[in-house]
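K.L.:
Predicted model, plus sequence, below.
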Amino acid sequence: MRTDYLSAQDAATRLGVNLATLYAYVSRGRIDSRPGPDGRTREYSASDIEQLIERKQAGRGAAQGAAHSLAWGLPVMETRISLIRPRGHYYRGESAMVLAKNGATLEETALLLWDCGGHDPFAVESSRRWPEAIAVLLRRSEAPPLERTIAALPLLALDATHAHSADPLHRRQDAALLLRETAALLCATQPSAQPIHQVMAASWRKDGVGLPELVRCALVLCADHELNASSFATRVAASTGASLHAAACAGLATLSGPHHGGAVARAHAFIQEMLRERKPVDRVRERLRRGETLPAFGHTLYPEGDPRGAVLLEALQITHPRPNKLPAIERLIDAVQAQCGLQPNVDFALAAVASAYELSADVALAIFAAGRMAGWLAHALEQQESGSLIRPRASYVGRMPQREG
């Protein structure tokens, strides 16, 4: 008689895969898992496994499988940069959550992501004042941070010293300068050799007690997240031989979309709305009754809750910012969990940090973009060094020609 849940080995055997592939299915939300009876191991849903087997036996061809892989499916590319597991993500085998908790800076995280070894590209003195064309952009106060940065990067590329150098050290030196300059552009300040989290926090709230530490933690947690849409776009650009500036522009442009970076803005708006409510649980219940989603709660790759959000919210609780809006934010989290059991993800946590310090949604997105720039550059470097062009084929489903030739 089959049980509802199977051990890891039984589940892998039933699927005809190894344990690594089983874990990949779980990390992408295709197989549910729960703690085993001993509290140390995990069990895997037998019904989910049966559904996977049925789909395989239905004769799904290679083309259909490849198409499915583009939407939260199985891995389609090899990388040594980051790994996502149900309980967290890793940078070259190092837990991102542990790095964030233990005080790592974004620069230190970039050294790991870029596989710098004993070389520190940030040690090269390369800070500079903005060229006049960039200074003009920064004076346009109406330009949102992301759009301002997208417009500036091609101008900065004109003066890049090693834009098309094949030397790994040159490429990493350019990456280090680009990371610092991107952070400065996002918060409309001058490039600096100071730690990025300090530069960004000071540009927004010089009196924000605890804010630099929260920005540091958030930058590290956001530094990379495997092959998300913006990282894939960055890799496609880099695969053509485009410069780091051009590849990073592709990442920024992709992040600007409402289905990617827009999640942070929706989370911020949701928090602001709920901070005005005396009984947020009633408004949450009303949203759910209308069939509306709750912005920034739940994550496809983390069925048990996004650990990035948990770590950043825990750090926010420790700082006790003033004015103290944390109790209201925590009541909102409790209300959502009580109604539908969903946990806040990293987009919510970023918006919560901004809201707690009375900062805008643009600030929350700027933190995300500055952190993710380290990952985009890692993917661009890895793709450039592979020397391969990313060129998938399309499955044509339109009207067929009446005759060929």
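P.N.:
Happy to help now that I have it. Treat the numbers as computed from the prediction; the structure is a model and nothing was measured.
K.L.:
all contacts plus neighbour counts: C-alpha atoms, from now on.
P.N.:
Noted.
K.L.:
other SSEs contacting the longest helix anywhere in the chain?
P.N.:
Longest helix in the chain by number of residues (criterion: DSSP state H): helix 361-386. Where contact means 3 or more C-alpha pairs under 8 Å, 6 or more residues apart in numbering; DSSP states H and E, helix 361-386 is packed against helix 106-113, helix 145-157, helix 168-186, helix 211-222, helix 229-239, helix 244-255, helix 262-275, helix 346-356.
K.L.:
Next, format these as a markdown table and append distance to residue 34 and mean neighbour count.
P.N.:
As requested, the helices and strands packed on helix 361-386 are arranged in a markdown table below (distance: least, C-alpha to C-alpha, whole Å; neighbours: other C-alpha atoms under 10 Å):
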| stretch | distance to residue 34 | mean neighbour count |
| --- | --- | --- |
| helix 106-113 | 31 | 23 |
| helix 145-157 | 40 | 19 |
| helix 168-186 | 39 | 23 |
| helix 211-222 | 25 | 26 |
| helix 229-239 | 29 | 25 |
| helix 244-255 | 33 | 25 |
| helix 262-275 | 28 | 20 |
| helix 346-356 | 22 | 27 |
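K.L.:
who wins for proximity to residue 203 among the ones you listed?
P.N.:
Comparing the helices and strands packed on helix 361-386 by their distance to residue 203 (C-alpha to C-alpha), the top pick is helix 168-186, with 9.0 Å.
K.L.:
close enough to count as contact, residue 128 and residue 191?
P.N.:
Yes - judged on C-alpha atoms under 8 Å, residue 128 makes contact with residue 191 at a distance of 6.5 Å.
K.L.:
let's bring in a second model and compare:
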Amino acid sequence: MRDQEPAPGQEGRRISTTETADLLGVKPETVYAYVSRGQLSSRRDPGGRGSTFDAKEVEALARRNRRGPSEGSPGAGKLSLRTRITLIDKDRYYFRGVDATELAARHSYEEVAEWLWTGTMRRGVSFTAPEASVAVARRAVDALPEHTSPTDRLRVATIAAANVDPLRFDLAEESVLGTARTLIPTLVAALPPRRGDHRDGGPLAHRLWARLSARQADDASLRALDTALALLVDHDLAASTLAVRVAASARAHAYAAVSAGLGVLEGPLHGAAGGLAHRLLLDVLDRGSAAPVVADELRAGRRIPGLGHTLYPAEDPRARALFALLEDVPGAEPALAAAHDIVATTARHAPLHANVDLALAVLTTASGMHASASETVFAVARTAGWIAHILEEYEEAPMRMRPSGQYAGPRPPQPLPNH
């Protein structure tokens, strides 16, 4: 049976949230989750309190969903990979069966990474990088233009570090673990410091802080950054993680697989969301209220960054944990108030909760960091999760992720082109 096309008179027609939910076969809350991920655009109904949607755009999304949802979209699940790493269940998530927010509250980023990799808690573990690896990565990163994005810097550092590791093609577990424990600190050390008194030793969060902020860090801020790294270590099969597993399935070495993840992370719907939330917060702080800022975003047909998550019907547990720590960060009160104002203002027309991007934006704004800082935090944190998935994928049959395309072009035979 062929998919139905929109009726001729339907083009340009606006429909309500309820009608949209009915067409998609989902709850109204899920409609706003589509909006939060950029898969639908909404417009404020000038004659009411709700939002309206373009009927043609909704029908196109419904057709895509009938063919099978993509990974990361509401209702996804057609692509399913066995994993022992992360479970997302309702409004909580777990690393190897242990509540991830509790792990992050009680253990450092390095300790959580080790737990994810090995299932063993190594208290006090600290990652250090070989001098040769750091030197070549720094030279490569320093040669990039000043406007280079954080993800591009990290990808270049990863490639440079790979080329001074003669054991990179050894895919045995212990060898990959050795790569992980040196690659992550190498990535941090390769980033240009924001302060002259930066350190290349101590907890990773302390080293990363000096690459993100010119301010002297206080204990509460360092704890918030370390916890943010631990909270973001993994989140099941996000788009970048899937890319990493595809590379590992082809038996790419760990550096190459991490580079594949960084490439996907560069997308505006994945790693860059925190930067958009950062800029939104600055705008709210500058104008003194979220109302005109949110109104401008909706008028332009843009989704509000930092709100909603396809996997959590209520508040993102990572945001909840990070917001609690930010209450103790000196100078964070204005940014926290602005974030709460954004959530409350948007709730008047969309039942969306804060996600981790908004919490990260509060941290980066309050700490005097650049808007792209959250992208760096996300990439460094997620590298540990990618390593866990690489190790898991190496245990599976190689080249198992080879889907069959559904050809939709002209049926052969076709005549040869004239030119």
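P.N.:
Yep, that arrived. Quick caveat: nothing in here was measured; it's all calculated off a predicted structure.
K.L.:
Can you pull the TM-score for these?
P.N.:
The pair, once superposed, lands on a TM-score of 0.77 when counted by TM-score structural alignment, normalised by the length of structure 1; 347 aligned residues with a C-alpha RMSD of 3.1 Å.
K.L.:
picking that back up, residue 128 and residue 191 of structure 1 - which one has more neighbours?
P.N.:
The neighbour count for residue 128 of structure 1 versus residue 191, taken as other C-alpha atoms under 10 Å, is higher for residue 191 (22 against 12).
K.L.:
Show me what residue 180 of structure 2 lines up with in structure 1.
P.N.:
Superposed on structure 1 with TM-score structural alignment, residue 180 of structure 2 falls opposite residue 175.
K.L.:
what sits against the closest residue to that match other than its chain neighbours?
P.N.:
Of all residues not flanking residue 175 of structure 1 in the chain, residue 377 sits nearest, at 6.5 Å (C-alpha to C-alpha, 6 or more residues apart in numbering). Residue 377 of structure 1 makes contact with 114, 175, 244, 247-248 under the criterion C-alpha atoms under 8 Å, 6 or more residues apart in numbering.
K.L.:
The counterpart of residue 377 of structure 1 in structure 2 and residue 118 of structure 2, how far apart?
P.N.:
Structural correspondence for residue 377 of structure 1 with respect to structure 2 (TM-score structural alignment): residue 387. For residue 387 of structure 2, the distance to residue 118 of structure 2 under the criterion C-alpha to C-alpha, to the nearest Å works out to 11 Å.
K.L.:
what's the answer for residue 280 of structure 2, then?
P.N.:
Computed with C-alpha to C-alpha, the distance linking residue 280 of structure 2 and residue 118 of structure 2 is 39 Å.
K.L.:
Repeat that for residue 218 of structure 2.
P.N.:
Summarising the geometry, the distance separating residue 218 of structure 2 from residue 118 of structure 2, computed by C-alpha to C-alpha, is 32 Å.
K.L.:
of those two, who's got more company?
P.N.:
Neighbours per residue, other C-alpha under 10 Å: of residue 218 of structure 2 and residue 118, the larger number sits with residue 118, 14 against 10.
K.L.:
What lines up with the more buried one in structure 1?
P.N.:
Residue 118 of structure 2 maps onto residue 115 of structure 1 when the alignment is built from TM-score structural alignment.
K.L.:
ok so its match is a strand residue?
P.N.:
No - counting by DSSP: H, G, I helix; E, B strand; the rest coil, residue 115 of structure 1 falls outside a strand, being coil.
K.L.:
Return the residues in contact with it.
P.N.:
With contacts defined as C-alpha under 8 Å, 6+ apart, residue 115 of structure 1 has no neighbours.
K.L.:
And residue 404 of structure 2, by the same measure?
P.N.:
If you count contacts by C-alpha under 8 Å, 6+ apart, residue 404 of structure 2 has none.
K.L.:
For it, I want the exact helix or strand it lies within.
P.N.:
Here residue 404 of structure 2, judged by DSSP states H and E, is contained in no helix and no strand.
K.L.:
how near is the residue mapped onto it from structure 1 to residue 67 of structure 1?
P.N.:
Using TM-score structural alignment, the partner of residue 404 of structure 2 in structure 1 is residue 393. For residue 393 of structure 1, the distance to residue 67 of structure 1 equals 10 Å [C-alpha to C-alpha].
K.L.:
coming back round to it: of the helices and strands packed on helix 361-386 of structure 1, which approaches residue 315 of structure 1 most closely?
P.N.:
Each of these was checked against residue 315 of structure 1 via C-alpha to C-alpha, and the shortest separation belongs to helix 211-222, namely 6.6 Å.
K.L.:
In structure 2, which residues correspond to that closest one?
P.N.:
With TM-score structural alignment as the criterion, helix 211-222 of structure 1 aligns to 221-232.
K.L.:
cool, and stretch 254-262 of structure 1?
P.N.:
Stretch 254-262 of structure 1 corresponds to residues 264-272 of structure 2 when matched by TM-score structural alignment.
K.L.:
who touches that stretch?
P.N.:
When contacts are taken as C-alpha under 8 Å, 6+ apart, the neighbours of stretch 264-272 of structure 2 outside the stretch itself are 37-38, 151-152, 239-240, 243, 372, 374-375, 378-379.
K.L.:
let's see it at 6 Å
P.N.:
Applying C-alpha atoms under 6 Å, 6 or more residues apart in numbering, the contact partners of stretch 264-272 of structure 2 are 240, 375.
K.L.:
What's the end-to-end length of it?
P.N.:
11 Å.
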